[in-house]
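Student: Here is a sequence together with a model predicted from it:
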Amino acid sequence: MLLSTLGGAMVPLSLLPGWAQTIAPASPGYWALQALGGAATGDTAAVLRGCGVLLLVASVAGGYAAWRMNRGWGRSRLL
């Protein structure tokens, strides 16, 4: 919820404080909204840029999860 809000998915970016507007591009929700807005307006570059960033975030998160699982640091060990 926090990342979605900071990305502008819950509240328009213009209503967020300046510091939140500055860090909004660090949120995947920001890039999803950029891609969705580009799709709505027909801006192919915005769609590709947004989807590219989301693919990069997913790849990094998946790689990190695989690395943890390979080392035996999965969630089941903590339960």
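Tutor: That came through, no problem. Residues are numbered from 1 along each chain as shown.

Student: Please count neighbours and contacts with C-alpha atoms only from this point.
Tutor: Noted.

Student: Flag every buried residue along the longest helix seen in the chain.
Tutor: The single longest helix within the chain, with elements called by DSSP state H, is helix 44-70. In terms of neighbour count (16 or more other CA atoms under 10 Å), helix 44-70 has its buried residues at 46-47, 49-51, 54.

Student: try it against this one:
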Amino acid sequence: MGELSAAYDIGGMLLSSLGGALVPLGALPHWVAGVAPISPGYWAVRGLHAALTGDAHTAAAACAVLLGVALTCGTVASIRLRLCP
């Protein structure tokens, strides 16, 4: 269980930094900006910034993307749990 917890924490930190949640995207290498939108952390930061500036459309779009990611991951987990004996 300790190894799983460590892997989860490291993976979360990597995905968060890839999305610009820990360090601004401008401070990271240029290739990171191209792959950042695949990270949920990117959409969380984008939605937070949009909410703070009053951009309701961008905030709603970021929330929709995060909801889609959550539903997709939940569906995959549910299917995998059903297939396990």
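Tutor: Happy to help now that I have it. Since the structure is predicted, the reported quantities are computational estimates derived from the model, not experimental observations.

Student: re earlier: distance to W73 of the first structure added to the buried residues of helix 44-70 of the first structure, as CSV?
Tutor: Converted to CSV, the buried residues of helix 44-70 of the first structure look like this (distance: CA to CA, whole Å):
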residue, distance to W73 of the first structure
A46, 37
V47, 36
R49, 33
G50, 31
C51, 30
L54, 25
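
Student: and of those, the nearest to W67 of the first structure?
Tutor: L54 (19.8 Å; CA to CA).

Student: Kindly state which residue of the first structure is aligned to L83 of the second structure.
Tutor: Alignment note (TM-score structural alignment): L83 of the second structure maps to R71 of the first structure.

Student: residues touching the most centrally placed residue in the second structure, list them.
Tutor: Nearest to the geometric centre of the second structure sits P40, at 1.3 Å (CA atoms, centre = their mean). Taking CA atoms under 8 Å, 6 or more residues apart in numbering, we find P40 of the second structure in contact with 15-16, 19, 66, 69.
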